[in-house]
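Novice: okay, here's the prediction I keep looking at, along with the sequence it came from:
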Amino acid sequence: MVCYTMMERVLAQHAQEHPDAMAVLDGHQALTYGQLLARATCLADRLQLKEKVEAEEPVGILLSPGLSQVVAQVAVRLVGATCVPLEPKQPPKRICELLRDVAVRRVIVEDLCTERYEGFDLHPMEHLEPALFRHDNHLITQKDCPQKEDGRSHILFTSGSTGKPKPVQIQTSSILHLAMENNMTPLSHTDRVTAFNNPGFDLSLFEIWATLIARATIVVLPKGVATDASRLLAFLTETRASVMIIPTALFNVIASTAPNAFRALRHVITAGEAANPRALRSVLEKEPPENLWNGYGPTEGTTLTTLYRVTLPDCLEDRISIGQPIGKAIVYLLDDNLEPIEESGIHGEICIGGPGKSAGYLHRRRENEERFVQILNPHRYTKGTGITDSTTDSGSSIVELYRTGDIGQWRRDKPGFLDYIGRRDTQVKHQGFLVELEEISRIMESSPLVESCVVIQRPPLSVLHSSILIAYIIPSGGNKQGQHAILRFAQATLPSYMIPERFELVTTFPLTANGKVDRQALLDSYAQGPRKGEAGRKQRVVNDTSTSPNDTDTRSVLAKIWEELLQVSHPTPEQDSFLLGASSIQAAALIALIQHRLERLITMDELHAHARFSSMCDLLDTGQAPGEDRYKNAPDHTSIWANDVDIVDDIPLAPDWESAAEGRAFLTGATGFVGAHILRRLIERSGVKQVACLARARDGQSAAARVRKAMEKYDLFPEPLELSQKILVLEGDIGDEKLGLGPTQFNWLVDWASVIFHVAAKVNFCESYQEHHRANVIGTRNVLNAAALGRRKAFHYMSSIDVFGPSGMILGTRSIPEDSPLINHLPALRYDLGYGQSQWTAEAMVRRMQGKGLPIAIYRPGFIIGDSVTGASNPDDFITRWIVGCMEMGSFPRIVDMRFEYCTIDFVCSSVLQIASENKNLGQAYHILSPDRTKSLTVEDTITLLHEVGYPVRMIDYSDWVKQAVKSGTSEGALAPLMPVLQERVLGELTRWECAQFSPVYECTNTVRALAGCPEAQYKPFTIDVLRRSMAFWKRKGFYDV
């Protein structure tokens, strides 16, 4: 007795409960579910008239897409056998070889054709008696239907790249997974699904079985209508079709001529080849279907392994994602050692597993061992990375996978989503480089000149020839410029070794029976061209104007040379030798043959300058005596060489981070005084869409709460929702290599950010270098790492003039240019604070990465004070505590020739963002302070300022001032945190602070140049008004009452 799987039981249930529901529509013919099961049962009975069909026995089905195909497949499943559908229009000899390869005995055919298929037990559909189709007598009842968990359902042949077709075994559980557990299924019983694909092609499994299992309706789409864009829309509308799975190559053709053809559909799935963004965009822009999907999956994965719902913004990219695994599918990206790849942007082989994976190739032990592998499944790989295995619980589990031979990579902008790169078997060696042919096609299709592109490699024809790349191109409708414009695009976008040697403009591509581009047919047609003349190469864009019999000897000889080397018979005047694929070897051979046969000596420069046939003939006809030395001196092209250096000037070092396509800033230090102000300025800029702020959760406060609290502390938090919505807080840790974000979020961030502003720094006046090391040194290293990984982006680094240490006092330095080498100032660092020492190391790392090519700008402000307008200032920084402490004590210490280099926070922020707004400013350092030294206040100037606001402080010797501070009991005052460093002696009797005497001049040539013509970013001096506003701010906020 046959043991039925869930697949047959579901059909039986449909026929019992909904016998009149429509199952198949095929033109004027139709079958309800009751009629379908009755007719299939009748055919099943006929299959077993002579002898019983063995379980999972392969049964051939030689029928076109249509009603009979559906009946035949259901009948084969009812007897517990395996469907082996084949395209009946193939040569009979090939069909017989395939059938014998899998030991088929019984074959279902349309009509009796014994002479073509001798040796097989044929069962013609035409012999089924309609009178027998009384479905009420043939229903499978529950008691007749023992349960079977799984079994082989289909064998489909796939050719791959090895030549002999391989029989892929498909399980019933795989079809059930396809029909019930992908993003679109189960389908609705009201859906109508088109069926037109070759039954031997795996897309037909979805058309037939996903439809039947859902109790939906199969609508047979005539092949002539499916490939005729002008008729397709009307058919889909009239039949009320709602779901269509279509080969990518056919979809591209329809999209280019009738992009609105799919408008009435609920789901359109393209599959079979890499998606074309332009074709998808055409459909989405003009009355699109409700859902447009890009599907991926080899036959060995049962039609679909991953799916991606395509939106219009996706089509602006040069590659469409193939999405994430469907249902319980497993997708791994493995390297050459079969180790999983987690990182985004790294190429690996796509390997698949789970319910959709084939049981293997029938009778192909060697291929099974090569393609179906087992690997240890590390427990850490989870669905979050797109790597899933719901069946394993331990890190040492074995996972069975199929090696697809497809190359993919995890996307950076969408963690867990996969990109298809190309086939291993379309990787070829060309000019010494490993070249991915599908990558060339993808780049060419990004041109508005190109609708579709297929690239093949023609092997060398002789020792005078090398292999060449041939690009077959369907030009876009708006391309009026032809071959030369396409060549210019290729030269501008592709590396030289990836530029096809020949471009063939065609109107269509030949397709295989499964709807895929037939690359072999393209290669065969090209190979026949030179031997059969231009008339045999109808797809080539070559004028059919041959040379005249009365041409000169020069033209005839040159034409013969071209035919030998370039395989072009009867070259036209405008044909270009290099456009026709002349390699450097052939160019040398061309010069040699011209010299040998025409006794003319031409140079390689002349060959390139006269590459067209007519131009070369003209050059040779000008005459030259044999052996004449045309060049007494080498030509002087020095001006050309020198001027050509300028062509690099328009290469962007980093994206314009405020452009319409960008606007995403990554900011560190948002919980600090400077970082909070930079954040507020960033979100106010119209070109900024979002600012991601890295912050830690601390003291029971979340990272987001700490960022908000810092902004509120300085009255910076925005009330308008459109501004606050721009703030995205990432809870992390700058001391962690992945910034405390984990691999997935870190990989997203480095590809998401348009620009990085690294403002975070620990500042503690009493702690050593070691205490600052993790935050300032390791932290900067980690943010630099984020800048270097992922997409290219600028790195704007907030440093400090403290990196130079007390150079004036210790080294006698009088002036420091902005790009001065840091190493010169290293000896002075030992006398500075741990903060300054850590900043020296951090900036040295930044400069090293700058030297390695990272686009970087460095900003070194002086002592940052409050906002010149609002007075908002940091109550905890050194300079505020110093000034308030002196006010409280009534005295100020004497320090010889010391300038504080005060700069207001609004000046710092406006200067940094103005400089950062133009990428031409990258690659330099900027001193953010007064460009006019007379406005840089000394100790004496500061005392005068305090006098003017009502604090008549007096200047006393430093040692006396320290004694007064200690005596006055400052443990609770503003100076309390500073006292250890103010008293610590580091150079004889001198303290660290006294070593800051004899301040050098901090040159700011770069800053003045970058801010020229920007009045909003001009220096604002520390005046009595600024100090009064700061004092009012301190009092209002309860910081200090002075």
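Specialist: Received the coordinates, thanks. Numbering: from 1, shown residues only.
Novice: every contact and neighbour count from this point should use C-alpha atoms.
Specialist: Noted.
Novice: for the nearest residue to residue 678 once chain neighbours are set aside, what are its contacts?
Specialist: Excluding its sequence neighbours, the residue lying closest to residue 678 (CA to CA, 6 or more residues apart in numbering) is residue 909, at 5.8 Å. Going by CA atoms under 8 Å, 6 or more residues apart in numbering, residue 909 touches 674, 677-678, 681.
Novice: one more: residue 144?
Specialist: By CA under 8 Å, 6+ apart, the contact set of residue 144 is empty.
Novice: for residue 746, pull up the helix or strand it's in.
Specialist: helix 742-752 (DSSP states H and E).
Novice: name the residues of stretch 902-916 that come out as buried.
Specialist: For stretch 902-916, the buried set under the neighbour-count rule, 16 or more other CA atoms under 10 Å, comprises 902-916.
Novice: which of these fall within helices?
Specialist: Here DSSP state H is the test, and these give 905-916 as lying in helices.
Novice: state which helix of the protein is the longest.
Specialist: If you go by DSSP H, the chain has its longest helix at helix 834-851.
Novice: which neighbouring elements make contact with whichever helix or strand comes after that one?
Specialist: Going down the chain from helix 834-851, the next helix or strand is strand 856-861, by DSSP H and E. Applying 3 or more CA pairs under 8 Å, 6 or more residues apart in numbering; DSSP states H and E, we find strand 856-861 packed against strand 794-798, helix 905-916, strand 925-928.
Novice: this is the comparison structure:
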Amino acid sequence: MRTVSAAFRRQAAATPDAIALADAGRTLSYAELDARSEALAHLLETEGVRPGDRVAVCFERSVELVVALLAVLKAGAAYLPLSLTEAPARLAAMLTDAGVELAVCDRAGARLLAGQHARTLTELPEPGAGRATAEPGPEQVACLMYTSGSTGRPKGVMVPHRAVVNLVTAPNYVELGPSDRLFQLAPVAFDAATLEIWGALLNGARVEIPPPGPVGPGELAVLLRERGITVLWLTAALFHRQIDADPASLAGLRTVLAGGDVLSTEHVRRLLAAAPGLEVVNGYGPTEATTFSLCHRIAPGEDFTTSVPIGRPLQNVLVELRGPAGPAEEGELWVAGAGVSLGYWQRPELTAERFVPDAEGRIWYRTGDLARRRPDGVVEFLGRLDGQFKLHGQRVESGEIENVLAEHPEVRQAAVAVRTNHLGDPRLVAWLTLAAGELHRRELRSFLRERLPDHMVPALFATVEELPVTANGKVDRRALPDPDWKSKALYL
């Protein structure tokens, strides 16, 4: 299987004059992107970068960001993508953990990295200033993606070239080709950017880059139309937000992919009603298995009962559901195949715990997610094994409750968690944004009791203007405000 850099060179040779990158004011052809990234890769080698090194990349969304990512790969190194909103302490921890000596960045990135031990390179060379000599292999690390750890210490996932190439080569979950334009909306430190960038560039398509900073629903609608976007990825939170604001704004796309959290069945129905003919794909996958492991292409007229399925495995990917006695129809979701990463950087004990070899030499990643397989083979997500919580001895699945809440006409979005009240007792709390008007809590409680067991009906409902969202576009449950436990109105 080819490397990312080799696959890009092949595409650039095949379509040198096609547009590879575009932002508000510039475009780069495949030949120009190839030349610029070769020059920077050569410079990285003269700066001491060697195959296997880790190079930090920190830019605002821009053409230069993609040039830098590709150049690091051509130099045989792995890129460590950094968010400009990264907390200083976490940033320092990642740079130290990864052993980063050099960072390629713009002025905003240089300000963020000021005071860190890594050298910064902010001037990108002109094309023609040399070519890279490194030849990375398919099993070599392409990027080091840091995710949150249960202990609070970030852990770096070693994503190899072959996993990225497999994600976007002849994908069975979406069509990608030279006529497509993919929107590069995700933060580069979030693994959805892997799909947005390499899904376009390894298939002859165009990466369309929005202006730096947050993109609101109105601006997104304009950009999708003006840039002629055909394929869009949104986190579940942003997917729901866009449908709440203007579902017809997505009608001009051919395909919208969403995931990263449980999709609301009601939002999917509303989108399909507003945009008939639009292909909607629910994507599931941990960073450890390279963006997507399973996807569900929603069929026209498909009926949902309690959830949107996560579907079937990607090409060259295997999944199993394992219970206490081995493979089962419901159990922990394990993933193997071309998409599985190489484990955690310098965390052998954690790697051994989560990445398990079998007798045939395959490595299975234990996702920690609970799923079930329908009789037709389609997989449904049930919740986190380690994130599930028990309340009064009963297991509670937040995703199922949130899905039912979102079906109520007064509710726009919902998030559920257990919080300890002022008396020290755990209580199930629902935070809601409203579609319009006032929340009628008694009626909502009756609505839930018709659809959920009693132990899954929240004890109280708190309304908020918006659900807090992380930098990666997911609902930030930790940032949900503590309710006023003494307010009787919340319990009615």
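Specialist: Nice, I can see it. Note that this is a predicted model, so its numbers are computed, not measured.
Novice: could you export the contacts of residue 909 of structure 1 as a markdown table, including neighbour count, distance to residue 940 of structure 1 and secondary structure?
Specialist: Formatted as a markdown table, the contacts of residue 909 of structure 1 follow (neighbours: other CA atoms under 10 Å; distance: CA to CA, whole Å; DSSP: H, G, I helix; E, B strand; the rest coil):
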| residue | neighbour count | distance to residue 940 of structure 1 | secondary structure |
| --- | --- | --- | --- |
| 674 | 20 | 27 | helix |
| 677 | 25 | 30 | helix |
| 678 | 24 | 32 | helix |
| 681 | 15 | 34 | helix |
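Novice: so which of these comes closest to residue 962 of structure 1?
Specialist: Closest approach to residue 962 of structure 1 among the contacts of residue 909 of structure 1 (CA to CA): residue 674, at 29.8 Å.
Novice: just checking, the closest one touches residue 905?
Specialist: Yes - when contacts are counted by CA atoms under 8 Å, residue 674 of structure 1 is listed as touching residue 905 (7.2 Å).
Novice: quick check: the aligned residue for residue 374 of structure 1 in structure 2?
Specialist: Applying TM-score structural alignment, one finds that residue 374 of structure 1 aligns to residue 357 in structure 2.
Novice: check residue 266 of structure 1 too.
Specialist: In structure 2, the residue matched to residue 266 of structure 1 (TM-score structural alignment) is residue 254.
Novice: how near is that match to residue 176 of structure 2?
Specialist: The gap separating residue 254 of structure 2 from residue 176 of structure 2 is 11 Å, by CA to CA, to the nearest Å.
Novice: more neighbours: these two, which one.
Specialist: Counted by other CA atoms under 10 Å, residue 254 of structure 2 and residue 176 do not tie: residue 176 has more neighbours, with 22 against 17.
Novice: and the more buried one, that's in a helix?
Specialist: No - secondary structure assignment (DSSP: H, G, I helix; E, B strand; the rest coil) places residue 176 of structure 2 in coil, not in a helix.
Novice: can you name the residues that contact the equivalent of it over in structure 1?
Specialist: In structure 1, residue 176 of structure 2 lines up with residue 187, judged by TM-score structural alignment. Each residue near residue 187 of structure 1 by CA under 8 Å, 6+ apart is listed here: 179-180, 210-211, 214, 216.
Novice: and the strands in the stretch 501-650 of structure 1?
Specialist: Using DSSP state E, counting those that start in this stretch, the strands of the stretch 501-650 of structure 1 run over 502-505.
Novice: could you do the stretch 851-1000 of structure 1 as well?
Specialist: Taking DSSP E, counting those that start in this stretch as the criterion, the stretch 851-1000 of structure 1 carries its strands at 856-861, 863-865, 891-894, 902-904, 925-928, 954-957, 985-987, 990-991.
Novice: I'd like those strands as a markdown table, with distance to residue 358 of structure 1 appended.
Specialist: Converted to a markdown table, the strands of the stretch 851-1000 of structure 1 look like this (distance: least, CA to CA, whole Å):
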| stretch | distance to residue 358 of structure 1 |
| --- | --- |
| strand 856-861 | 51 |
| strand 863-865 | 67 |
| strand 891-894 | 84 |
| strand 902-904 | 69 |
| strand 925-928 | 60 |
| strand 954-957 | 88 |
| strand 985-987 | 75 |
| strand 990-991 | 78 |
